[in-house]
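>>> this one's structure only:
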C-alpha cells in the first residue's frame, strides 16, 4: 500500500486532487481497497468531500439568488413599463377625443389596398395636427381581415398606430366585425396592439364575449391623494361579428354580431360597483355596430336625422344594426342595460359608413323594435362617428368625429361634437344638451 505523506494536497481549492486519488488504492488487485486505507486518509477524504459539497452548495445558492434578483428586477421593470398614466383633463377642464372609425387597412394588397392605406395614414396625421386631441379612439374595423394573410395580418396594426405613436397620442380600441376573419383573430390583434405603451385597449374578463369590453376612468387635471376620484368614465364594448380564425369555410361569418348577455352581466356589475364607490359619474360608450335604437331614430319623422335639428350624412338607409332579427331581441338586453345606466351621456358607433348624425335615443319604439327610453327619462344621445379610412365601402368624403368634454368646477359635464373633414373644414358642429333636437344647426355634411 502506498503511503500518503504529511504534505499531500487536500481540497484547499475546492477540487479533489487527482494526484492524491490516483495514489489511493481502489482495488484489491492494486494491493488493497479504499476501505483498507489508514483512518487518517479516510478522514481527510471525507473532509474533502464535505468541503467540496459545501462550496458547491454555496455556489449554487449564490447562482439561484442571482437568478431570483434578475427575475425580480425584470418583473419590476415590466410593471413600470405596463403601468399607464391616468387619463386627465386638460388644465382648462376639457378632454377632447378623436374617433377614427372603419379605417379598413389591409385590403387588396396587389392593387388598390396600399394606396388606400397611405391615404388613411395621411388623413390621420392631418386631423391629429389640426385637432391635437387629448385621446384617440379606434372604433372598430381597423383591418379588412378577409383580405389579409395569416403571416402579415396583425402587422397592419403597426401601420395604423404609426401616426399616433409618432405624434405621442394615447388610444383605446373597440374591434369590429371585419377584425375577426380566417387569417385574423381578435386575440392576435389585441396582442399586437398591446406591444405599444400608448395603447390603453384592455381585454375583457372571463365571462365576457369578444375582447374589447372594459372601462377607462378620466380624472381631473391634477390628481392628489392615494385614491383619486374619477370625474368621468369611458366604456368600450365588443359587438363582435365576423368569422372565427382559421375556420372553414373561410371568411363565412359565424360569430354573433351583438354585445353578448355575458358582457351585459359584467357591465351591470361593474357599473353598480363604480356607482357605489364614486356615486353617479357622467360616462360615454363606444361600440362598433350600432343598436336598434339607431334604427328607430333614423325612422322617426320629427325631428328627422340629417335635418337642421339632427344634422349629418344619412346615406345608409336603412342602417345595419346589431343582431339578426327585425325585432332586435338579441340586442335588447344590452340596450336596456345602457338605458338603465345613470349618467350615461352618449353612445358612439361606426359600421355604417354612410351615416354621421347624432340624435337623442327615441322616447318610443316602432312596433316590435328595440327599447324606448320613455319620455320622462334622461335618454342618452346616439352618434355615428364618420367613415375615416379609405378602405371599406363608400365614396363619401372622409372625416373624423371629435368629442370634447367640458367640466365646470362642480364636476358637471357638457359635450360638444363635430366632424373634422380631411380637407380641413368642420361640419355638423353641435352641442349635445337638453335642447338638442330643438336647436337649429347648419345642415352641411361635408359631402
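Done, it's in. Everything numeric here is computed off the predicted structure, so don't read it as measured data. Numbers count the residues shown, from 1 in each chain.

>>> please make it C-alpha for all contacts and neighbour counts, starting now.
OK.

>>> so who does the residue nearest to the spatial centre of the chain touch?
In the chain, the centroid-proximal residue (C-alpha atoms, centre = their mean) is residue 201; its distance is 1.8 Å. Contacts for residue 201 were tallied using C-alpha atoms under 8 Å, 6 or more residues apart in numbering; they are 171-174, 190, 193-194, 212.

>>> where exactly do the strands run in the protein?
87-88, 94-100, 135-139, 171-174, 214-219, 232-237, 283-287, 344-349, 358-360, 381-384, 399-407, 413-421, 426-431 (DSSP state E).

>>> helices and strands around the first one, which ones?
Which is strand 87-88. Here strand 87-88 touches strand 214-219, going by 3 or more C-alpha pairs under 8 Å, 6 or more residues apart in numbering; DSSP states H and E.

>>> next, the buried residues of the strand it packs on.
Neighbour counts using 16 or more other C-alpha atoms under 10 Å place 214-216, 218-219 of strand 214-219 among the buried residues.

>>> ok, so of these, who is nearest residue 263?
The shortest gap between residue 263 and any of these belongs to residue 214, at 9.7 Å (C-alpha to C-alpha).

>>> quick one: the closest one from residue 146, how far?
26 Å (C-alpha to C-alpha, to the nearest Å).

>>> check residue 392 too.
12 Å.

>>> contacting residues for residue 179?
140-145, 185-186, 189, 242.

>>> what do you get for residue 328?
The neighbours of residue 328, taking C-alpha under 8 Å, 6+ apart as the test, are 292, 322, 369-370.

>>> circling back to that earlier point, so which of the contacts of residue 179 wins on neighbours?
residue 143 (31 neighbours; other C-alpha atoms under 10 Å).

>>> surely that one touches residue 178?
Yes - at 6.4 Å, residue 143 and residue 178 qualify as touching, with contact defined as C-alpha atoms under 8 Å.

>>> so which of the contacts of residue 328 belong to helices?
residue 292 (DSSP state H).

>>> widest-spaced pair of the contacts of residue 328?
Taking C-alpha to C-alpha as the measure, the contacts of residue 328 span a maximum distance of 12.2 Å, between 322 and 369.

>>> on that earlier part again, out of the contacts of residue 179, who's nearest residue 44?
Closest to residue 44, out of all of the contacts of residue 179 and judged by C-alpha to C-alpha, is residue 189, at 65.9 Å.

>>> how about the closest one, nearest residue that isn't a chain neighbour?
residue 154 (5.6 Å; C-alpha to C-alpha, 6 or more residues apart in numbering).

>>> alongside the first one, take a look at this:
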C-alpha cells in the first residue's frame, strides 16, 4: 500500500495518539483491512467468551474446550475476512496474573491458524484486580499468523489510566477493493470499562461502566480530522461491549417485537451508566453514556454492536425519541451479539454475530447480519437498511436454540 496523502495523514495521527506503531513502518504495515475482490467485507463477532472460569463457577466441565469448538464451527461456516472479540474474553476474577497470556493464546489459536485479522474490545470481566487490560492489549498486539504477518489491531489510542479511559479505544481503516490506498469506511472500537482496578495485592475497587468523556472527545476529533482529509462523511461501524441505554429504553417501552426485531429477548438489558449497590442487586441509571450516544448520532455510524447481555441477540433501529436518551437516534442500528462462550451465565446455544457489508451499498447505509449458531444453523437473518424496524421477519424459534 503506497503512502498517499491520506495515509501519510494517518501516520501523523497514529503517532500523535501514542500508538505502538512506528511511523517509519506505517507506510507498509499501517493496520487496516481491505474489501475483498468481490466488494464484500465479512466480519465474525465473538462475544462473552468467558475463558478461565473454574467448573464450580457455572457448573460446566470443559467450558473453554467447548468454546473453542464453537469458534471453529462458526469460522468453518462463515470464512470471514476479520474477527472481532467484543468483550469479556476472560472471566478475570478467577484468573491469576501469570495465567492470563496462556488463556489469550487459547482464544486466538483458531484465528492464528486461519491467519485472520483480529480486533478486540474489553468488557467488564476482562478488568479485575488480577488482570490488566493494558497488559492484555500489549500482549495481543504481538500476535502473528502462521504466515508470520501481524494479525492484531487491538491497542490503546487515548492517553490515560485504564480505569479512567479504558484500553481498547482505537479505529481500523477499511480500504476499497479496487484501490488499496482509498479509504472506504472505518471500524471504531471502544472500551465501556466496568470491572475492577488492576492491583493484585490490593482490594476490589469498581470501575465506571461507560465510555469515558475523554474517549468521546477523541472519537469526535479523530473523525472530524479524517472527514476533513477525505472531504466527506465516512461510513462506519462501532463495537463496544456494554450496550448504550437507548437499547433498554427501546425494550422497556415496547419498541421491540419478535417479527420486526427477531432474536432472543430473555433478560432485561444491562446498559452503560448503571450505578449499582455493593451486591449489584439494585442499579440506577445515571445518564453517563449520554455524551457517547450523542457522538454516535452526530457522527452517524451505520450500526453499533454490543455483547454483555447473554440472553439478547436482536437488532433495533433507533429512529425516534426514547425516554432518558438523546432526542433522536437518527436511524442508527443497535445490535446485540450472541453469547459465544461456555463460560458465563445462560444456556442458550452458543454462536456468533456475522456482519456482511457490500462496498457498493455503503452509500445506502445497508448491511446484512445474522447469528451463526454452533450447530451451523442461522438465526435472525436481517437486512439493516432504511426500512429495518418496519420489515417483517420470521420469529426466532427459541425451543431450537436452548441447550439442555
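In hand now; what should we look at? Keep in mind the model is a prediction, meaning the values are calculated, not measured.

>>> TM-score for this pair?
Superposed pair, TM-score by TM-score structural alignment, normalised by the length of the second structure: 0.83. Supporting alignment: 359 aligned residues with a C-alpha RMSD of 2.4 Å.

>>> on that earlier part again, residue 322 and residue 369 of the first structure: who's more crowded?
A count of neighbours by other C-alpha under 10 Å puts residue 322 above the other of residue 322 of the first structure and residue 369, at 23 against 18.

>>> that one -> the second structure?
Residue 322 of the first structure maps onto residue 272 of the second structure when the alignment is built from TM-score structural alignment.

>>> picking up where we left off before, let's have the buried residues of strand 214-219 of the first structure in a markdown table, adding distance to residue 264 of the first structure.
A markdown table is the format used below for the buried residues of strand 214-219 of the first structure (distance: C-alpha to C-alpha, whole Å):
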| residue | distance to residue 264 of the first structure |
| --- | --- |
| 214 | 12 |
| 215 | 13 |
| 216 | 17 |
| 218 | 22 |
| 219 | 25 |
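
>>> farthest-apart pair in these, please.
So, the buried residues of strand 214-219 of the first structure by C-alpha to C-alpha: farthest apart are 214 and 219, at 16.8 Å.

>>> now do the same for residue 243 of the second structure: its match in the first structure.
Aligning on TM-score structural alignment places residue 243 of the second structure opposite residue 290 in the first structure.

>>> burial of that match, as a residue count?
26.

>>> who touches it in this structure?
For residue 290 of the first structure, the contact set (C-alpha under 8 Å, 6+ apart) comprises 320-322, 348-351.

>>> ranges for the helices of the stretch 51-200 of the first structure?
113-131, 155-167, 186-193 (DSSP state H, counting those that start in this stretch).

>>> right, and the ones you listed - which one's nearest residue 102 of the first structure?
helix 113-131 (10.3 Å).

>>> which other residues reach stretch 410-430 of the first structure?
Counting by C-alpha under 8 Å, 6+ apart, residues outside stretch 410-430 of the first structure touching it are 123, 126-127, 130, 231, 282, 311-312, 357, 386, 397-407, 431-433, 441-446.

>>> report the buried members of these.
Here, 16+ other C-alpha under 10 Å leaves 123, 126-127, 231, 282, 311-312, 357, 386, 397-407, 431-432, 441, 443-446 buried among those.

>>> just to revisit the earlier point, export the helices of the stretch 51-200 of the first structure as TSV, with columns for distance to residue 412 of the first structure.
Formatted as TSV, the helices of the stretch 51-200 of the first structure follow (distance: least, C-alpha to C-alpha, whole Å):
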stretch	distance to residue 412 of the first structure
helix 113-131	24
helix 155-167	30
helix 186-193	34
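
>>> mind listing what's buried along the longest helix along the second structure?
Secondary structure of the second structure read by DSSP H shows that its longest helix is helix 213-230. Buried residues in helix 213-230 of the second structure, defined by neighbour count with 16+ other C-alpha under 10 Å: 213, 215-216, 218-219, 222-223, 226.

>>> and for stretch 295-314 of the second structure?
Buried residues in stretch 295-314 of the second structure, defined by neighbour count with 16+ other C-alpha under 10 Å: 296-297, 299-314.

>>> list the contacts for whichever residue in the first structure pairs up with residue 328 of the second structure?
Under the alignment by TM-score structural alignment, residue 328 of the second structure pairs with residue 373 in the first structure. Neighbouring residues of residue 373 of the first structure by C-alpha under 8 Å, 6+ apart: 339, 361-364, 379.

>>> likewise for residue 100 of the second structure?
92, 131, 136.

>>> check residue 84 of the second structure too.
Going by C-alpha under 8 Å, 6+ apart, the list of residues near residue 84 of the second structure reads 43-46, 118-121.

>>> out of those residues, the closest to residue 250 of the second structure would be?
residue 45 (23.0 Å).

>>> counterpart of the closest one in the first structure?
By TM-score structural alignment, residue 45 of the second structure lines up with residue 99.

>>> burial count for its match?
29.

>>> what does residue 332 of the first structure give?
Residue 332 of the first structure has 22 nearby residues by other C-alpha under 10 Å.

>>> residue contacts, it?
Residue 332 of the first structure is in contact with 370-371, counting by C-alpha under 8 Å, 6+ apart.

>>> which residues sit against stretch 257-272 of the second structure?
Contact with stretch 257-272 of the second structure is made by 192, 209-211, 242-245, 247-248, 251, 288-289, 308-309, 311-316, 379-380, 388-396, 398, as judged by C-alpha under 8 Å, 6+ apart.

>>> stretch 155-165 of the first structure too?
Residues outside stretch 155-165 of the first structure that contact it (C-alpha under 8 Å, 6+ apart) are 105-106, 121, 124-125, 142-143, 170-171, 189, 192-193, 198.
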